[in-house]
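> no sequence on this one, just coordinates:
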């Protein structure tokens, strides 16, 4: 088990039935933690029937109120969350729901960044114009959560190479990386293109 990060511990386990707007339903075991490095209320959701001893499929999903809850088409967060829940349920694994709104700049600042994007900046330029890093997310707490669950090897469901780099640096072995689908709309095409071109996300866009 990794010794590169300070330990966290499981606080509560509770089963929650989940139903999405399209009718898909499953059951998750929601897990909370004590001792996370950033002090935030991140959640682990155990989905499906993980095979003890096998390498689980894991998704690090950063909270997006506008996309996850209200179905905003300006990003692909809501569809990625829906896809991840079903894929992880099918194989058995873990979804880490991380309280990192707006690549960790917060909800109000994210909406300020949207206003700047409407004036012509891309999603990364808008963050830096507001005085933030392009991507301020730190995945130390995610690694702590995995270690607390007895996991130090994962197959990672992501398009974001920084998640792989950070988890690896924190002592979690990423055996394989599986991309999510491409959830493009007329409203988020520029956002997806910026992620692919600027930070190397594995998103294949037509044209």
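Structure's in. What do you need? Values in this document were obtained by computation on a predicted structure and should not be read as measured data.

> contacts, neighbours, all on C-alpha from now
OK.

> which residues of this protein fall in strands?
With DSSP state E as the definition, the chain shows strands at residue ranges 9-19, 25-34, 43-47, 57-62, 93-98, 153-157, 173-178.

> Around the residue nearest to residue 66 when sequence neighbours are not counted, how many other residues sit close by?
Distance criterion CA to CA, 6 or more residues apart in numbering; nearest residue to residue 66, sequence neighbours excluded, is residue 72 at 5.3 Å. Neighbourhood size, residue 72 [other CA atoms under 10 Å]: 17.

> can you check the one 10 residues further on too?
Other residues within reach of residue 82 by the criterion other CA under 10 Å amount to 16.

> Also residue 163?
Residue 163 sits with 20 neighbouring residues when counted by other CA under 10 Å.

> Likewise for residue 28?
By the other CA under 10 Å criterion, the neighbourhood of residue 28 contains 20 residues.

> Distance-wise, check it relative to residue 96.
Look at residue 28 and residue 96: by CA to CA, to the nearest Å, they are 12 Å apart.

> Give me the spatial nearest neighbour of residue 99, chain neighbours excluded.
Of all residues not flanking residue 99 in the chain, residue 63 sits nearest, at 5.1 Å (CA to CA, 6+ apart).

> ok now do that neighbour, which residues does it touch?
For residue 63, the contact set (CA atoms under 8 Å, 6 or more residues apart in numbering) comprises 97-102.

> same thing but at 7 Å, please
Listed by CA atoms under 7 Å, 6 or more residues apart in numbering, the contact set of residue 63 reads 97-101.

> Residue 41 now?
So residue 41 contacts residue 99 (CA under 7 Å, 6+ apart).

> The structure to be compared is supplied as follows:
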């Protein structure tokens, strides 16, 4: 099948935080996307959005995804991050369009890779994910979503159907001017390695994980 240019806003908006640097076709195992690379001027951190299909200003199927080296690259079963990433991309292809905003700097809910590994060690010793961060003297969740909002603004998006189980993410986007037309669950079946982690996310961080009911103690 001949390659067709994916349609996104071709006249990027000038924003306070991000600069659109490059756009390139990116075929993936999930389907064809357009990779749009950004530079966050405030942090000098590189960011990327993957866009599939024609994106409308309202109701775009959207995933704002925090980087997770252990889950996405190494296939760790302690979290569901890798499965969520692939599932979100497949859902966008099935839907016919969608945006994945992949946020670097969010490793370990924003505490960084080495601190996340230390927190994992504490979880293996019996602490939950919240207790582990606090025991290290670190925030429970240090992430902020300004750059994600700036990228969505650059793409001409005003409202989204958000793929997320996290109410804080929804609230952060709405507080910065992105209307959440719908929140769509992104539920991954639990396993023996991550069930306590997922329960802690539900009990301590208010994540909406109804698929845990009746499955785990």
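Cool, the structure landed. Nothing here was measured: the structure is a model prediction, and the numbers come from that model.

> Map the residue nearest to residue 66 of structure 1 onto structure 2.
In structure 2, the residue matched to residue 72 of structure 1 (TM-score structural alignment) is residue 76.

> how much space between its match and residue 83 of structure 2?
For residue 76 of structure 2, the distance to residue 83 of structure 2 equals 10 Å [CA to CA].

> Over to residue 158 of structure 2?
Distance from residue 158 of structure 2 to residue 83 of structure 2, counting by CA to CA: 27 Å.

> repeat for residue 197 of structure 2
Separation of residue 197 of structure 2 from residue 83 of structure 2 (CA to CA): 15 Å.

> if we can go back for a sec, what separates the residue nearest to residue 66 of structure 1 from residue 95 of structure 1, distance-wise?
The gap separating residue 72 of structure 1 from residue 95 of structure 1 is 21 Å, by CA to CA.

> do the same with residue 110 of structure 1
Residue 110 of structure 1 sits 23 Å away from residue 95 of structure 1, going by CA to CA.

> show me the contacts for residue 31 of structure 2.
Contacts of residue 31 of structure 2 (CA under 7 Å, 6+ apart): residue 93.

> go on, residue 82 of structure 2?
71-72, 75.

> all helices for structure 1, in order.
Listed in chain order, the helices of structure 1 (DSSP state H) span 77-91, 101-104, 107-118, 123-129, 140-148, 161-169, 189-199.

> residues in structure 2 matched by the fifth one, start to end?
Which is helix 140-148 of structure 1. Under TM-score structural alignment, the match for helix 140-148 of structure 1 is residues 146-154.

> distance from the matching stretch to structure 1 after superposition?
When structure 1 is overlaid, stretch 146-154 of structure 2 sits 0.5 Å from its aligned residues on average, using mean CA distance after the TM-score superposition for structure 1.

> So what's the gap between that stretch and the chain middle?
Relative to its chain's centre, stretch 146-154 of structure 2 lies at 13 Å (CA atoms, centre = their mean, to the nearest Å).

> any idea how far residue 32 of structure 1 lies from residue 14 of structure 1?
Computed as CA to CA, the residue 32 of structure 1 to residue 14 of structure 1 distance reads 9 Å.

> okay, the two: which has more neighbours?
More crowded of residue 32 of structure 1 and residue 14, by other CA under 10 Å: residue 32, with 17 against 10.

> If we ignore the residues flanking it in sequence, what's nearest the corresponding residue of structure 2 for the more buried one?
With TM-score structural alignment as the criterion, the equivalent of residue 32 of structure 1 in structure 2 is residue 37. Leaving aside its chain neighbours, residue 37 of structure 2 sits nearest to residue 48 (4.5 Å; criterion: CA to CA, 6+ apart).

> same question, residue 170 of structure 2
Spatially, and ignoring its direct neighbours in sequence, residue 170 of structure 2 is nearest to residue 180 (7.1 Å; CA to CA, 6+ apart).

> again, but for residue 49 of structure 2
Closest residue in space to residue 49 of structure 2, ignoring its immediate chain neighbours: residue 101 at 4.4 Å, by CA to CA, 6+ apart.

> Enumerate every residue touching whatever residue of structure 1 lines up with that neighbour.
Using TM-score structural alignment as the criterion, residue 101 of structure 2 maps onto residue 96 of structure 1. Counting by CA under 7 Å, 6+ apart, residue 96 of structure 1 makes contact with 43-45, 59-61, 142.

> go again using 6 Å as the cut-off
By CA atoms under 6 Å, 6 or more residues apart in numbering, the contact set of residue 96 of structure 1 is 43-44, 60.

> related to what we said a few turns ago, with distance to residue 216 of structure 2 and neighbour count as added columns, please give the contacts of residue 82 of structure 2 in a markdown table.
Shown next, in a markdown table, are the contacts of residue 82 of structure 2 (distance: CA to CA, whole Å; neighbours: other CA atoms under 10 Å):
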| residue | distance to residue 216 of structure 2 | neighbour count |
| --- | --- | --- |
| 71 | 21 | 18 |
| 72 | 24 | 18 |
| 75 | 22 | 15 |
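
> on that earlier part again, what's the distance between the residue nearest to residue 49 of structure 2 and residue 37 of structure 2?
Residue 101 of structure 2 is 10 Å from residue 37 of structure 2, where distance means CA to CA.

> swap in residue 129 of structure 2?
Going from residue 129 of structure 2 to residue 37 of structure 2 by CA to CA gives 32 Å.

> go on, residue 164 of structure 2?
Distance of residue 164 of structure 2 to residue 37 of structure 2, computed by CA to CA: 23 Å.

> which one in structure 1 is aligned with residue 120 of structure 2?
Taking TM-score structural alignment, the alignment pairs residue 120 of structure 2 with residue 114 from structure 1.
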